[in-house]
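Trainee: sequence and predicted structure, then a few things I'm wondering about:
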Amino acid sequence: MANSPLEFRLEGLSCADCAAKLERQIASLPGVEQAKLNFTAAKLTVYGNVAASLVIDEAKRDGVRAIPAAEYRQQEETAFWEKHRRAIISGLAGLLAGLGWLLHDALGMVTAAKALYLACIIVGGYPVARKALYALSRCRLDMNVLMTVAVLGAILIDQWSEGATVAFLFSLSEALEAYTMDKARNSISSLIKQAPSEATIRRDHQEINLPVSEIKVGDILVVRPGEKIAMDGIILSGSSTVNQAAITGESVPVERQPGEEVFAGTINGEGSLEVRVTKLVQDNTLSRIIHLVEEAQAQRAPAQTFVERFAAIYTPIVLILAVLIVTIPPLLLAEPWQPWIYRGLALLVVACPCALVVSTPVAIVAAIGNSARHGVLIKGGAHLETLGRLKALAFDKTGTLTQGLPEVTEIITAPGISKETLLAVAAAVEHHSEHPLARAIMRRAQQDRLNYQPATAFHALTGLGAKALVEGQWVLVGNPRLLEQQGIDLTDWHPSLTNLSAQGQTVILVARDNVVWGLIALADTLRPQSAATLRTLKEQNLSPLIMLTGDNQATARHIATKVGVDQYQANLLPQDKVTALKELRETHGLIGMVGDGMNDAPALASASVGIAMGTAGSDTALETADVVLMGDDLTKLPFAIQMGRAALRVIKQNISFAIGIKLLAVLAVFPGWLTLWLAILADMGATVLVTLNSIRLIGLKPATDKNSSPTVKPAHTHHCACAHTGGG
C-alpha cells in the first residue's frame, strides 16, 4: 500500500458489537483499502489514501472520539465535559425520572409527570436515538435501534414511566460500561504514555529538544537526573540507577554503567547520562511491547470463539421470537395488542448481545495488560487460557534454573599454599584467555582484589587448558588430562576430583614446575529464586516439574536435587528436548516449557505454551515464546500461572452469568414477568457486571513485588570443545 497507515486511539468505545460495525463503516469510506479496529486496545488502523479528518468525523457520528496516535501521547487532560459527559447525562436523566415518579405516584400530577418523563427520554435517549438513526441509514440493526424502538413503543402504549426508566437505565449502563472498559484498558494506555514525546539531543555540540519521531539512530541523548529516558540506547558516559518498571515490572532500580543498555520509558535516577540511540521510536523495546500486548489482547481465546458463535445464533432467534410474541397472540388468539407489544419490546431489549460479546475480551484485556505492567508478556488470549490449564512444566537448566554463568565454588590447595596465592597464579595465566571458565577465575580474583602480573609465553592447549610463564616458572592450568599427559602424579587428588565431579562441578588443576599447587572448582550456580519458585509452583499443584538439559548426568542430578524438580533428563540435544516434550504431552496433557529464549526455540515451540526467560532487550525471547518474563525473573512464573487461572475462572463466570441471565429473561417474557426496566437491567446490568468482574484481574499482583531484587542480565555460556574441559 502506497501510504503509511493512519493510526488512531479511540475514546468512548465501550461496545464490542458497535466496534465491529464501526470498523465496517470506516472500511467503506472512499479511499480506504482496509480498516482494522482492535476493540480491546481501543486502537484503529486505516490503510489506503484517506484524510484523517474523514475518519475522525465518521467515528464521531457513532459517538466515538478518534485521536491520531501521534497526538495521543502528548494530548492535554481531557476537558471536564468530555470526560464526564456520560455521567452528567445519566445523572440529569435520573433526576428528571425521579421527579416524574414523585409527581405521578405521590401527587397524582399526571400531565406534569409526563412532561418530566419526556424530558428524561430526550436527555437520556437523544444520543442513543441519534446513533440509531445513523445505524438505520446504513441498514443496520444494533442495540441503539433496539433501545429506541423500546422507548418509542412504551410511549405509544402510554407507558411513559417505563420509557423514561429505559432511557435513564440505558444511559447509566453506558456510562458504567465506558468507565469499566476504560479501567480495563488503562494498563495499556499507561504504557503508551510512559515514553516522553520529546527529548534533549546533542548535535553539533549543541543541545536541542526534538520530538522523538525526529530522533535518529546514532544521536546522543542527554538524560538529566529524574528524567524519563526517551529512546533505547547504550550509555556512553555517566552512571546512575534506572527504574525499569515500565519494561520489566521490576520496581527496584538497577545500576547502569557506560556500555550498558537502557530502554525508552524507564526513569533515570540520580546521575546524568549520555546515551547513544540504537533504535528508532517505532522499533524501541517499549513500542514493541505495546504492539505485542495490543496484538495479544486482540487475539481470540477459545472461550471467546464459543461466545461469538453462541451470540450469532442466539440474537436472531430472540428477534424472531419477539416478532412472533407481538403478532401471534393478537392475530390468532384474539388477545389484546398492548400487553403483547409490551412483552415484545421487553424481549427486544434482551436481544442485545453486549454482555455475551464482552464477557471474554474484557477479561483478556485486563489480564494481559496487568501482566505486562508487572513484567510478564502474554502474547494472546489462547496462551492465557493455556497457562490457566497447565498441568506440568518443563525447564531448561542453563540460564533458566541456573545463572548461565560459571562461578568459582571451591578452592583446595596443597600444604603451604594459600588460596589467594593459588588463585593469583591461575588468574595470571587465564588473563590471556577468553574461555568462560577463565573469565570466571578472573572475576573471582578481581572480587578478592588480588594483585598479580599477567603471565608471559602463554600457550592455549586445545581441549586441555593452558600453560604460561609466571615469575620465570612454567605454570599449567587445566583439566586432569593435561597434568597426566605431563606425567604429574594426581593420586593424592583423586578423592577431591571424584567428589567434585559427582556434584557436577568442573575442576581446574594448577601445577607449578610439575608440582600440583591445588585445584579450583567451578559450576553454573543456581539462580537465588529457583528453589523457592519451584516450591511455589508445587503449591499451585503443578506436577510434575521436569528439568531438560544437555548437561551430563552428574551435573543434572546435582542441580535437580538442589532445585527440587520431580524429574530430570540429561545429555539432550535440542531435537531430543522436542521429543521429550512430545512424550510428556502424551503423558500429562498440557505442558509448558520454560527456557532462556536463546537456544530453546524448538522446545518452546513444541510445548503447549512456551515461556521465555527474556531480558528486556532480547529480540529472540520477544519473538519466539508465547509468554516472556521480561525482567529475566523466575519468580514471575507463579504469577503468570496465577493470572492464567484467574482469567480462566473469570471468563467461565462471565459466560455462565451472561447466558444464564439472558435465558432467564427470555423465559420471564411468557408469563409477563419481564418489564421493560427489568429487561434493561437484565441486559445492560449483565454487561456492567461481567465487565466489573473482569477488571478485578487488574488488582492481581505478583507475591514478590514487595521483596523483588534488581534485574541482572545473564551471560550465556556456549558448550564447545575447548581448553580446560575438553567439551561441554
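Mentor: Sure, I can see it. Computed from a prediction, not measured in an experiment: that's the story for all the values here.

Trainee: contacts and neighbour counts: CA atoms only from here.
Mentor: Fine.

Trainee: residues near the closest residue to residue 323 other than its chain neighbours, how many?
Mentor: For residue 323, ignoring the flanking residues on the chain, the nearest one in space by C-alpha to C-alpha, 6 or more residues apart in numbering is residue 344 at 6.7 Å. Counted with other C-alpha atoms under 10 Å, the neighbours of residue 344 add up to 27.

Trainee: next SSE downstream of the helix or strand hosting residue 344?
Mentor: Secondary structure assignment for residue 344, by DSSP states H and E: helix 337-350. Next along the chain after helix 337-350, taking DSSP H and E as the criterion, comes helix 354-358.

Trainee: tell me the buried residues in the helix holding residue 344?
Mentor: 338, 340, 341, 342, 343, 344, 345, 346, 347, 348, 349, 350 (16 or more other C-alpha atoms under 10 Å).

Trainee: which residue is the nearest non-sequential neighbour of the second one?
Mentor: By that I understand residue 340. In space, residue 340 is closest to residue 326, 5.0 Å off (C-alpha to C-alpha, 6+ apart).

Trainee: hmm, back to that, now the buried residues of helix 337-350 in TSV, with distance to residue 456?
Mentor: What follows is the buried residues of helix 337-350, written out as TSV (distance: C-alpha to C-alpha, whole Å):
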residue	distance to residue 456
338	106
340	103
341	101
342	100
343	98
344	97
345	95
346	94
347	92
348	91
349	89
350	87
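
Trainee: tell me which of those is nearest to residue 123?
Mentor: Taking C-alpha to C-alpha as the measure, residue 123 lies nearest residue 349 of these, at 19.4 Å.

Trainee: contact partners for that closest one?
Mentor: 143, 146, 147, 150, 676, 679, 680, 683 (C-alpha atoms under 8 Å, 6 or more residues apart in numbering).

Trainee: wait, the residue nearest to residue 323 sits on residue 328?
Mentor: No - distance between residue 344 and residue 328: 11.1 Å, which falls outside the contact criterion (C-alpha atoms under 8 Å).

Trainee: for the stretch 51-200 of the chain, just list every one of the helices.
Mentor: 52-61, 69-72, 80-101, 110-137, 143-156, 160-192 (DSSP state H, counting those that start in this stretch).

Trainee: tell me which of the ones you listed sits most buried.
Mentor: helix 160-192 (a mean of 23; mean count of other C-alpha atoms under 10 Å).

Trainee: this is the other structure I want to compare:
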Amino acid sequence: MQGSSEQVQDQKKAVYRIQGFTCTNCAAQFEQNVKALPEVQNAQVNFGASKITVYGEATIQDLEKAGSFEGLKVYPEKEQRTIEKVPFWKRKATITTALSAILLLVGYLVSKENTAANLIFGLAILIGGYELFIKGVKGLVRFNFNMNTLMTVAIIGAAAIGKWEEGATVVFLFAISEALEAFSMEKARQSIHSLMDVAPKEATIRRGNQEIQVLVDDIQIGDIMIVKPGQKLAMDGKVIKGISAVNQAAITGESVPVSKTAGDEVFAGTLNEEGLLEVEVTKRVDDTTIAKIIHLVEEAQAEKAPSQAFVDRFAQYYTPAIMVLALGIAVIPPLLFDGAWGDWIYRGLALLVVGCPCALVISTPVSIVTAIGNAAKNGVLIKGGIHLEETGKLSVIAFDKTGTLTKGVPVVTDIVTLKGKEENELLGIAAAIEKWSQHPLASAIVRKADDKFLDLTKWETQDFSSITGKGAKAVIQGVTYYVGSPRLFDELIPEGLAERISTEIHRLQKQGKTVMVLGTEKEALALIAVADEVRESSREVIRQLHELGIQKTVMLTGDNQATAEAIGKQVGIREVKAELLPQHKLEYIKNLKNSGNVGMVGDGVNDAPALASANVGIAMGGAGTDTALETADIALMADDLTKLPFTIKLSRKALQIIKQNITFSLLIKVVALLLIIPGWLTLWMAIFADMGATLIVTLNSLRLMRVRGS
C-alpha cells in the first residue's frame, strides 16, 4: 500500500518558487501551514533555493494564504518571472524599523521614567514590532515556540514591568537582526540567480529560408540555431557549420575559450567569441546542461548536511526548554526564596531574548548555500550538503587511470609482427574486430587503421563477442581471431605465451605502454602497443592533494601492472592496483573505507559501481555527460583534474566554518546565561549578543565566497 500512496504523491507533485522568504523560521512555519491544507499530503520547503514542493492539490491562492503571515508570493517553478526588486529604503520593514529607531531616540531625549517617554517607547514597540507580535501570538496560541514567540513574550513582559525603553530597544535591534539574516541569505543565493540568467531566453532560429527570433520554450530538437560572434548560446547542440572559440566558463569554470568546429558539442549559456556558428539543437530547454546544473544545485541546497540536521533537532528541543527555564527563573526565586518579583521576571525575560536561537539556526544553511553556489560558479557541481561535509573529511582518494589521470585518447605506438602475415594485414584484422568494441584502446587501433587508409570491409567479421575485462573475438574468413590482454592468451594457448613474446611484452609495458595481443586460440600473431598520454596537470594535482593532507592516493586500473606502475611513478601516486575488473575496483574501495573516508575519481561510466560505493564519488567531465551527473556525488564539469584540490579546499573550509559557527553560537548562549545569575545581563545586552552572534556567523559563512579555484 505504501508504494501506491507514493505513486499518488508523485502524480500530484507540483513545484513552486517563493518570493519573500526572510528567515529559516519563516520557511519552516510556511511548510507547516501548507502541510495543514486539506488536500495536501506533504510539502517540502527548500529555503536555500526559495522553492516548495507540494504533494497533493493546492491552488496558488491557498499557498499564498498559507504564507500571508510573511506576505509570500508564489508562482510555478517554470514560469519566467522578473523578480521585482524593491529598493532597500522603500521596503515596509525598513520604513517601520526607521520609524521605531526615531521614536526610540526621541524617547531617550525626552528623558526616562515619565509618562510621555513611556508613550513614545510604547509607540516604537508597536510600530517596529507589529508584524513580530502577530507571528509571535499565533505561535503562542498553537504552542509553536519559535523565535518570534520568545521575542514577543520578552517585549510584552518588559513593558508589563515598566521597562518600556528596553522593550523598544529590543524591538529595534531584533528588526536589524532579521534584516541582516534576509540580506545574508539573498547574498548566498546570488550564485544561483546568476546561473539562471546565464542562458538567453530566446534565440535566432532558421526555419525554411527565414531567420526568426524564437523563445527557448518553443525551440524544438533539430532546429538550426544561428549564433553570431559575441552572442551567448541559448540551447545545447552540435555545431554543423562554422569555426569559433567558445568561452565555456559558465558551465565548466574554464576561463580559456575552447575551439569548436563541425561535429563538436556546445552548451547553453556559453559565449561565442569569434566566428558565426550554425548549431543543430539536441536538447529541449528543460534538458540542457545548464538547466540540469541549476536543478541539481537547488536540490543540493535542500538536502540537509549532518551538522544542519543536528542543529534542527537541537533547536526543536532547545526553544521550548528556554521557555520553561525562563519561566522557572521568573517565578521560583520570588515564590520560594523571597526574591523581588520585578528583578527575577526581568532576568527571565533576558533569558528569553538571549535564548533566541537565530545564530545557531542560520549558522549551517548559509555556509552550505554559499559553498555550493561558489563551487557551481567554478565548474564543480556538489550534489548536497552531506557530500560537501564528506569531502571535507576525505583522507584517501582513489583514481581511475584512463581518462582521469591520463587524457583517455590512447594511440598505437608499436606493432610487432610475430608470425606469417604482414603488418597491415594484422592491423586490418585487429581493427575489423575492435570497431565493434566500446573500449578506449579499441578505438586507438581503429584510428591507426584509418590513418593507414585500410579498407576494413576486406576483413568481414562475424559472431563478434566481447570477453569482459580481457578482450574480444570474432570470425574472419572462417578463422576465429582474438584481440586482448596477454592474460587472455595465457589462458587460451595450452602452453601459454612463449618466453620471447612475454619478454617483449614486458619491455613495452615498462615504457608505460599497454600491450594487446592479436592471435588465434593456438598462437599469437602480433603485439600492438598502445600508450595513453598522461595529463600535464596530473602530477601537480597529486602533489597538491598530498600537501592538503590527503594521507593516501591510489590508482585503480584494469591495465597491466608494469604499465600501471610506470604511470603511477610518473604522476606521483603512492599506491597502484592493476589488472582490476570493475567488481575488483568495487571490492578494493570497500576495503579502503576501513582506513578512512574514501573519494573515488572516475569518468562516471565504467566506474559507476566504485563511484557509488565510495564515501564521495567524483566524476570527471560532467558537462554533457548525463551518467556523470546522475552517478556521482560531485561532478567536475570540465575535463579538468585541477578542480579537485579546489573542491577539497572549499569543503574543508566549509566544514571548519560550520564548526566555528555552531561552537560560537552555543558559547555566546552559555556566557550570556552565566551573566543572568548575578543579574548583569540587561535586555538590550541580550538582544545585542543575539544580533551580534547572528551577524558574525553570517559574515563568517560568506567568507566561503572568497575561496578560489586554481
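Mentor: Nice, I can see it. Because the structure is predicted, anything quoted here is derived from the model rather than measured.

Trainee: quick one: TM-score?
Mentor: TM-score for the superposed chains, counting by TM-score structural alignment, normalised by the length of the second structure: 0.84, backed by 664 aligned residues with a C-alpha RMSD of 3.8 Å.

Trainee: that older thread, can I get the helices of the stretch 51-200 of the first structure in a markdown table with distance to residue 542 of the first structure?
Mentor: Formatted as a markdown table, the helices of the stretch 51-200 of the first structure follow (distance: least, C-alpha to C-alpha, whole Å):
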| stretch | distance to residue 542 of the first structure |
| --- | --- |
| helix 52-61 | 47 |
| helix 69-72 | 42 |
| helix 80-101 | 45 |
| helix 110-137 | 50 |
| helix 143-156 | 44 |
| helix 160-192 | 29 |
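
Trainee: wait, which of the ones you listed is closest to residue 408 of the first structure?
Mentor: Comparing these by C-alpha to C-alpha, helix 160-192 comes nearest, at 41.0 Å.

Trainee: residue in the first structure matching residue 177 of the second structure?
Mentor: Under the alignment (TM-score structural alignment), residue 177 of the second structure pairs with residue 173 of the first structure.

Trainee: what residues are up against that match?
Mentor: Taking C-alpha under 8 Å, 6+ apart, one finds 684, 685, 688 in contact with residue 173 of the first structure.

Trainee: hmm, try it at 10 Å
Mentor: 86, 87, 90, 179, 680, 681, 683, 684, 685, 686, 687, 688 (C-alpha atoms under 10 Å, 6 or more residues apart in numbering).

Trainee: next: residue 88 of the first structure.
Mentor: Contacts of residue 88 of the first structure (C-alpha under 10 Å, 6+ apart): 81, 94, 124, 171, 172, 175.

Trainee: now residue 411 of the first structure
Mentor: 418, 419, 420, 422, 423, 507, 508, 518, 519, 520, 521, 522.

Trainee: now list the buried members of these.
Mentor: 419, 420, 422, 423, 507, 508, 518, 519, 520, 521, 522.

Trainee: reformat those residues as CSV; add distance to residue 112 of the first structure and secondary structure.
Mentor: Below are these laid out as CSV (distance: C-alpha to C-alpha, whole Å; DSSP: H, G, I helix; E, B strand; the rest coil):
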residue, distance to residue 112 of the first structure, secondary structure
419, 99, helix
420, 98, helix
422, 101, helix
423, 98, helix
507, 96, strand
508, 98, strand
518, 103, strand
519, 100, strand
520, 96, strand
521, 94, strand
522, 90, strand
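
Trainee: max pairwise distance over those residues: which two?
Mentor: 420 and 507 (17.2 Å).

Trainee: ok so residue 17 of the second structure is a strand residue?
Mentor: Yes - under DSSP: H, G, I helix; E, B strand; the rest coil, residue 17 of the second structure sits within a strand.

Trainee: aligned partner of it in the first structure?
Mentor: Under the pairing rule here (TM-score structural alignment), the equivalent of residue 17 of the second structure within the first structure is residue 9.

Trainee: hang on, the earlier thing: so which of the helices of the stretch 51-200 of the first structure is nearest residue 18 of the first structure?
Mentor: helix 143-156 (8.2 Å).

Trainee: with the second structure overlaid, report how far that closest one is off on average.
Mentor: Following superposition, helix 143-156 of the first structure is found to deviate from the second structure by 2.2 Å on average (mean C-alpha distance after the TM-score superposition for the first structure).

Trainee: can you check which part of the second structure that helix sits on?
Mentor: Using TM-score structural alignment, helix 143-156 of the first structure pairs with 147-160 in the second structure.

Trainee: what about the matching stretch, distance to the chain center?
Mentor: Centroid separation for stretch 147-160 of the second structure versus its chain: 39 Å, with C-alpha atoms, centre = their mean, to the nearest Å.

Trainee: for stretch 170-189 of the first structure, same thing?
Mentor: 20 Å.

Trainee: again with stretch 499-510 of the first structure
Mentor: So, by C-alpha atoms, centre = their mean, the centroid of stretch 499-510 of the first structure is 42 Å from its chain's centroid.

Trainee: what comes up buried for it?
Mentor: 500, 501, 503, 504, 505, 506, 507, 508, 509, 510.

Trainee: map the third one onto the second structure.
Mentor: For residue 503 of the first structure, the equivalent position in the second structure is taken to be residue 511, counting by TM-score structural alignment.

Trainee: hmm, that match is touching residue 560, no?
Mentor: No - assessed by C-alpha atoms under 10 Å, residue 511 of the second structure is found out of contact with residue 560, at 12.0 Å.

Trainee: OK, contacts around residue 52 of the second structure?
Mentor: For residue 52 of the second structure, counting by C-alpha under 10 Å, 6+ apart, the contacting residues are 14-18, 27, 30-31, 34, 43-46, 63, 74, 76-77, 302.
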